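Chemist: Need coordinates for the following:
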Amino acid sequence: MQTLSFIPALLMLSACAFGGADDAEQADLQASCEALVGAETDTGPSGVKAISTQSDPTGSVTSVFVAGAEAPWLCRADATGVVTGVEYSREG
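Modeler: Purely as a prediction, here's the structure:
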């Protein structure tokens, strides 16, 4: 994974706040995750979709479907909603 290739996009798209209960904030986080995973995988918007978001007091993990991938990608965010990274959930 080329971490440096998406850092500028990460900084621009991850500035949303995430309180856990607010649907709009969760939607913003999922949209940021979709954009970052799409950039990392070179997949257009129609091929990337957030599946679910699980949160706890320390942050959240959003699972993201990518067309053609065998497993979902994971998008991690801290408790304030700042995305800290994306990674493929399967080794290889």
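
Chemist: drop to CA atoms for contacts and neighbour counts, all remaining ones
Modeler: Fine.

Chemist: Show the subsequent helix or strand relative to the helix or strand hosting Leu11.
Modeler: If you go by DSSP states H and E, Leu11 is part of helix 7-13. Later in the chain than helix 7-13, the nearest helix or strand by DSSP H and E is helix 23-41.

Chemist: Helix 23-41 and the following helix or strand past that next one, what's the angle between them?
Modeler: As assigned by DSSP H and E, the chain's next helix or strand after helix 23-41 is strand 48-56. Here strand 48-56 runs at an angle of 120 degrees relative to helix 23-41 (axes from the mean of the first three to the mean of the last three Cα atoms, to 10 degrees).

Chemist: still on that earlier bit, what helices or strands is the helix holding Leu11 leaning on?
Modeler: Under the contact criterion of 3 or more Cα pairs under 8 Å, 6 or more residues apart in numbering; DSSP states H and E, helix 7-13 touches helix 23-41.

Chemist: Identify each buried residue in the helix it packs on, please.
Modeler: 25-26, 28-41 (16 or more other Cα atoms under 10 Å).

Chemist: here's the other one to compare against:
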Amino acid sequence: MNNFFLKKLQGKDSEQVDEAKLRTLAGQVKRSDFEDEDKLRQIIQSLAALTGKKITAEKEDKIIEMFRNQEISIHDMSSITKLLK
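Modeler: This is a model prediction of the structure:
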């Protein structure tokens, strides 16, 4: 697991992210999951839960739309973590 990514998820004022849970989540995610809206929503909700952040339905919809418009790359997870802040 990239420690930089873990630190980005934790942020300055966030609770500590359980690295084992993050690894488990990452191991369960497939590329095709990012094309399935329901699975993508589950991933977003799981990441929010891991970081201790509340995510509104509006913010979740915005993230989904950004994936559709290819404004967020699955290869650049830091952009997702910024949206969860």
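
Chemist: quick one: TM-score?
Modeler: Once superposed, the chains reach a TM-score of 0.43 (TM-score structural alignment, normalised by the length of the second structure), with 65 aligned residues with a Cα RMSD of 3.9 Å.

Chemist: who touches the helix holding Leu11 of the first structure?
Modeler: For helix 7-13 of the first structure, the surrounding residues in contact (Cα atoms under 8 Å, 6 or more residues apart in numbering) are 32, 35-36, 83.

Chemist: cutoff 10 Å now
Modeler: Contacts to helix 7-13 of the first structure, defined as Cα atoms under 10 Å, 6 or more residues apart in numbering, come from residues 3-4, 28-29, 31-33, 35-37, 39-40, 82-86.

Chemist: name the element Ile43 of the second structure belongs to?
Modeler: With DSSP H and E as the criterion, Ile43 of the second structure is inside helix 37-51.

Chemist: Mind listing what's buried along that helix?
Modeler: For helix 37-51 of the second structure, by 16+ other Cα under 10 Å, it's 40-41, 43-45, 47-48, 50-51.

Chemist: for those residues, which one is nearest Gln10 of the second structure?
Modeler: The closest of the buried residues of helix 37-51 of the second structure to Gln10 of the second structure turns out to be Thr51 (Cα to Cα; 6.2 Å).

Chemist: My read is that the closest one contacts Leu9, right?
Modeler: Yes: applying Cα atoms under 10 Å, one finds Thr51 of the second structure in contact with Leu9, separated by 6.4 Å.

Chemist: For the strand or helix carrying Glu58 of the second structure, name the packing helices and strands.
Modeler: Under the criterion of DSSP H and E, Glu58 of the second structure resides in helix 57-68. The contact analysis (3 or more Cα pairs under 10 Å, 6 or more residues apart in numbering; DSSP states H and E) places helix 57-68 of the second structure against helix 37-51, helix 77-84.

Chemist: any chance of those in TSV, with distance to Gln28 of the second structure too?
Modeler: Output for those, formatted as TSV (distance: least, Cα to Cα, whole Å):
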stretch	distance to Gln28 of the second structure
helix 37-51	10
helix 77-84	15
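
Chemist: how about those helices, which one is nearest Lys59 of the second structure?
Modeler: The closest approach between Lys59 of the second structure and any of those, judged by Cα to Cα, belongs to helix 77-84 at 8.0 Å.

Chemist: Okay then, goodbye and thanks.
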